[in-house]
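In: no sequence on this one, just coordinates:
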């Protein structure tokens, strides 16, 4: 039997870590286990784990944050490609893309949401309101989670994977809006969530379209 080459071992561990992300064991936004924990999980050495993690960082699925750890930012390699492609995109262009994505997701969510989706949306809506009122800029993460939860409620796996791939770009856009003090838009978010909860697809689509339209209107025509 031929010995396993180190490069092959790194590829195997990289795929093992990728599988954890794709399965949802490590969801987008979560911190992955520490390096010692990963060596135990994979049964390999630290150097192998370090290179496997770096491969996924390069692919755009993971992000190292100084002093905090390594976090999942996308569920597929597509995220790295899209993030690089949209890196220099105009904020208004990104918002117009979000308008199309979020409007369709809201319509599907209203048609397909289940009890778990409803509970998650109502919880996140309240957490978003509290976070925004108490901390302002620190509400970024919960804002992203709320919009992603609507996509989750659409129960379209392909749609969710594409949305997750765009999360770094979406997060940057929300960060810009917060910096510009465009407001919390509590009423608009509440209307969007309630329409999904009520199962009113047309109203949900209108609410999403209207909310993103308000943000887009803040940018002057080019």
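Out: Nice, I can see it. Just so we're clear, the structure is a prediction, and the values are computed from it rather than from any experiment.
In: Please make it C-alpha for all contacts and neighbour counts, starting now.
Out: Fine.
In: so what's residue 57 up against?
Out: 63-64 (CA atoms under 8 Å, 6 or more residues apart in numbering).
In: can you do 6 Å?
Out: By CA atoms under 6 Å, 6 or more residues apart in numbering, the residues touching residue 57 are residue 63.
In: That one and residue 88, how far apart?
Out: Per CA to CA, to the nearest Å, residue 57 is found 20 Å from residue 88.
In: Show the subsequent helix or strand relative to the helix or strand hosting residue 80.
Out: Using DSSP states H and E, residue 80 falls within helix 78-86. Using DSSP H and E, the helix or strand that follows helix 78-86 towards the C-terminus is helix 91-112.
In: Now do the strands in this structure.
Out: Assigned by DSSP state E, the chain shows strands spanning 62-65, 69-72.
In: Same list (those) but as a markdown table, adding distance to residue 121 and mean neighbour count.
Out: What follows is the strands of the chain, written out as a markdown table (distance: least, CA to CA, whole Å; neighbours: other CA atoms under 10 Å):
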| stretch | distance to residue 121 | mean neighbour count |
| --- | --- | --- |
| strand 62-65 | 26 | 18 |
| strand 69-72 | 21 | 18 |
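In: what's the offset of stretch 183-192 from the middle of its chain?
Out: Between the centre of stretch 183-192 and the centre of its chain there are 19 Å (CA atoms, centre = their mean, to the nearest Å).
In: any idea how far residue 161 lies from residue 167?
Out: Distance of residue 161 to residue 167, given as CA to CA: 10 Å.
In: Of these two, which one has the most company?
Out: residue 167 (22 against 19; other CA atoms under 10 Å).
In: could you measure the more buried one against residue 123, distance?
Out: Using CA to CA, residue 167 is found at 21 Å from residue 123.
In: buried residues in stretch 165-182?
Out: 165-170, 173-175, 177-178 (16 or more other CA atoms under 10 Å).
In: wait, I meant stretch 195-215
Out: By 16+ other CA under 10 Å, the buried positions in stretch 195-215 come out as 195-197, 199-212, 215.
In: ok, now stretch 181-197?
Out: Within stretch 181-197, the residues that count as buried by 16+ other CA under 10 Å are 184, 188-197.
In: gap between it and the chain center?
Out: On CA atoms, centre = their mean, the centre of stretch 181-197 falls 18 Å from the chain's centre.
In: Same check on stretch 135-145?
Out: Stretch 135-145 has its C-alpha centroid displaced from the chain centroid by 12 Å (CA atoms, centre = their mean).
In: Please apply the same query to stretch 167-180.
Out: 12 Å.
In: And for stretch 207-222?
Out: Remark: stretch 207-222 is offset 21 Å from the chain centroid, using CA atoms, centre = their mean.
In: Included below, for side-by-side comparison, is a second structure:
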């Protein structure tokens, strides 16, 4: 496939220049790892000023396609824009996201049992009460309460990376779970709305029993993971 040709439209020049360079890189004009021509050459080829080229290169660097090396030039590091983590999560299969969430939360529950404070336990029990109050109500509110409870367990693990990862997962999980509740009445299908399983998780963490906490997290999350996988298989 040949690269786009023809003069650039007057505005907006930076976006157009960036798009032209993206297309040329994707078409193999500059293979992975090679150095782009200098700003003067690119400006002449694109019919724009050097400042426009500089901004376009900065945009492609922000998208992970280019990397400047001081004194050496600008090099191609990817043939297409690199999606950020939230975008990748939105595009991922829900069952895949939930599978990773399950792995993350099992370990988080174990760590929480070892590291929880009295304040953490109080927060978990308060979140459990909110979840109980939301059971049987609107699906969105119930999902929010459920995720908030799990967030307190993850927070009790005292690992900022785990906390940040869970926060990144939360929007994709919420959307998937709300959609699932609209199709399958999980709240009614489970007579206690999963309350016993969540209570077991909270009490295992409160008791400092890492194995029981991990087991409770695994058992509770695996049930929903199976429902999501079955839904995606339909």
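Out: Good, I have the coordinates. Bear in mind that the values here come from a model prediction, so they are computed numbers and not experimental data.
In: The helix holding residue 80 of structure 1: which residues count as buried?
Out: For helix 78-86 of structure 1, by 16+ other CA under 10 Å, it's 78-83.
In: Please identify which pair of those residues lies farthest apart.
Out: Across the buried residues of helix 78-86 of structure 1, no pair lies farther apart than 78 and 83, at 8.5 Å, counting by CA to CA.
In: Three-state assignment for the residue in structure 2 sticking out farthest from the centre, please.
Out: Within structure 2, residue 44 marks the point farthest from the mean C-alpha position, 40.1 Å out by CA atoms, centre = their mean. Following DSSP: H, G, I helix; E, B strand; the rest coil, we place residue 44 of structure 2 in the helix state.
In: Distance of the residue mapped onto residue 106 of structure 2 from structure 1 relative to residue 127 of structure 1?
Out: Here residue 106 of structure 2 is matched to residue 103 in structure 1, going by TM-score structural alignment. Residue 103 of structure 1 sits at a distance of 22 Å from residue 127 of structure 1 (criterion: CA to CA).
In: neighbour count winner among the two?
Out: With neighbours defined as other CA under 10 Å, residue 103 of structure 1 and residue 127 compare such that residue 103 has more, 23 against 16.
In: The more buried one touches residue 209, doesn't it?
Out: Yes: taking contacts as CA atoms under 6 Å, residue 103 of structure 1 lies within contact range of residue 209: 5.5 Å.
In: Identify the residue of structure 2 aligned to residue 48 of structure 1.
Out: Residue 48 of structure 1 maps onto nothing in structure 2, by TM-score structural alignment.
In: what's around residue 48 of structure 1, how many residues?
Out: With other CA under 10 Å as criterion, residue 48 of structure 1 counts 22.
In: again with the one 3 residues further on
Out: Other residues lying near residue 51 of structure 1 total 16 when counted by other CA under 10 Å.
In: Could you find the closest non-adjacent residue to it?
Out: residue 10 (6.8 Å; CA to CA, 6 or more residues apart in numbering).
In: do residue 180 of structure 2 as well
Out: residue 228 (7.4 Å).
In: mind checking the SS state of the one you found?
Out: What three-state DSSP gives for residue 228 of structure 2 is helix.
In: gap between it and residue 91 of structure 2?
Out: With CA to CA as the criterion, residue 228 of structure 2 and residue 91 of structure 2 are 16 Å apart.
In: the more surrounded of those two?
Out: Between residue 228 of structure 2 and residue 91, counted using other CA under 10 Å, the more crowded position is residue 228 (20 against 12).
In: how far away is the more buried one from residue 170 of structure 2?
Out: Applying CA to CA, the value for residue 228 of structure 2 to residue 170 of structure 2 is 15 Å.
In: Residue 83 of structure 1 matches what in structure 2?
Out: Alignment note (TM-score structural alignment): residue 83 of structure 1 maps to residue 86 of structure 2.
In: For burial, what's the neighbour tally of the aligned residue in structure 2 for residue 118 of structure 1?
Out: Matched by TM-score structural alignment, residue 118 of structure 1 corresponds to residue 121 in structure 2. Using other CA under 10 Å, residue 121 of structure 2 is surrounded by 21 other residues.
In: count of residues packed around the residue nearest to residue 51 of structure 1?
Out: Counted with other CA under 10 Å, the neighbours of residue 10 of structure 1 add up to 20.
In: so how far is residue 105 of structure 1 from it?
Out: Applying CA to CA to residue 10 of structure 1 and residue 105 of structure 1 gives a distance of 37 Å.
In: again, but for residue 144 of structure 1
Out: 14 Å.
In: higher neighbour count, the two?
Out: Each of residue 144 of structure 1 and residue 105 has its neighbours counted (other CA under 10 Å); residue 105 has more, 30 against 18.
In: Hmm, residue 153 and the more buried one touching each other?
Out: No: counting by CA under 6 Å, residue 105 of structure 1 stays clear of residue 153, with 8.0 Å between them.
In: Can you tell me the residue that sits opposite residue 199 of structure 2 in structure 1?
Out: Using TM-score structural alignment, residue 199 of structure 2 pairs with residue 190 in structure 1.
In: Leaving out chain neighbours, which residue sits closest to residue 121 of structure 2?
Out: Here the residue nearest residue 121 of structure 2, using CA to CA, 6+ apart, is residue 206, at 5.8 Å.
In: if we can go back for a sec, check the gap between the residue farthest from the centre of structure 2 and residue 52 of structure 2 for me.
Out: Separation of residue 44 of structure 2 from residue 52 of structure 2 (CA to CA): 11 Å.
In: Next step: the buried residues of stretch 181-197 of structure 1 restricted to helices.
Out: Here DSSP state H is the test, and the buried residues of stretch 181-197 of structure 1 give 188-197 as lying in helices.
In: Now distance to residue 111 of structure 1 too, for those residues, in JSON lines please.
Out: As requested, those are arranged in JSON lines below (distance: CA to CA, whole Å):
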{"residue": "188", "distance to residue 111 of structure 1": "20"}
{"residue": "189", "distance to residue 111 of structure 1": "18"}
{"residue": "190", "distance to residue 111 of structure 1": "18"}
{"residue": "191", "distance to residue 111 of structure 1": "16"}
{"residue": "192", "distance to residue 111 of structure 1": "14"}
{"residue": "193", "distance to residue 111 of structure 1": "13"}
{"residue": "194", "distance to residue 111 of structure 1": "13"}
{"residue": "195", "distance to residue 111 of structure 1": "10"}
{"residue": "196", "distance to residue 111 of structure 1": "8"}
{"residue": "197", "distance to residue 111 of structure 1": "9"}
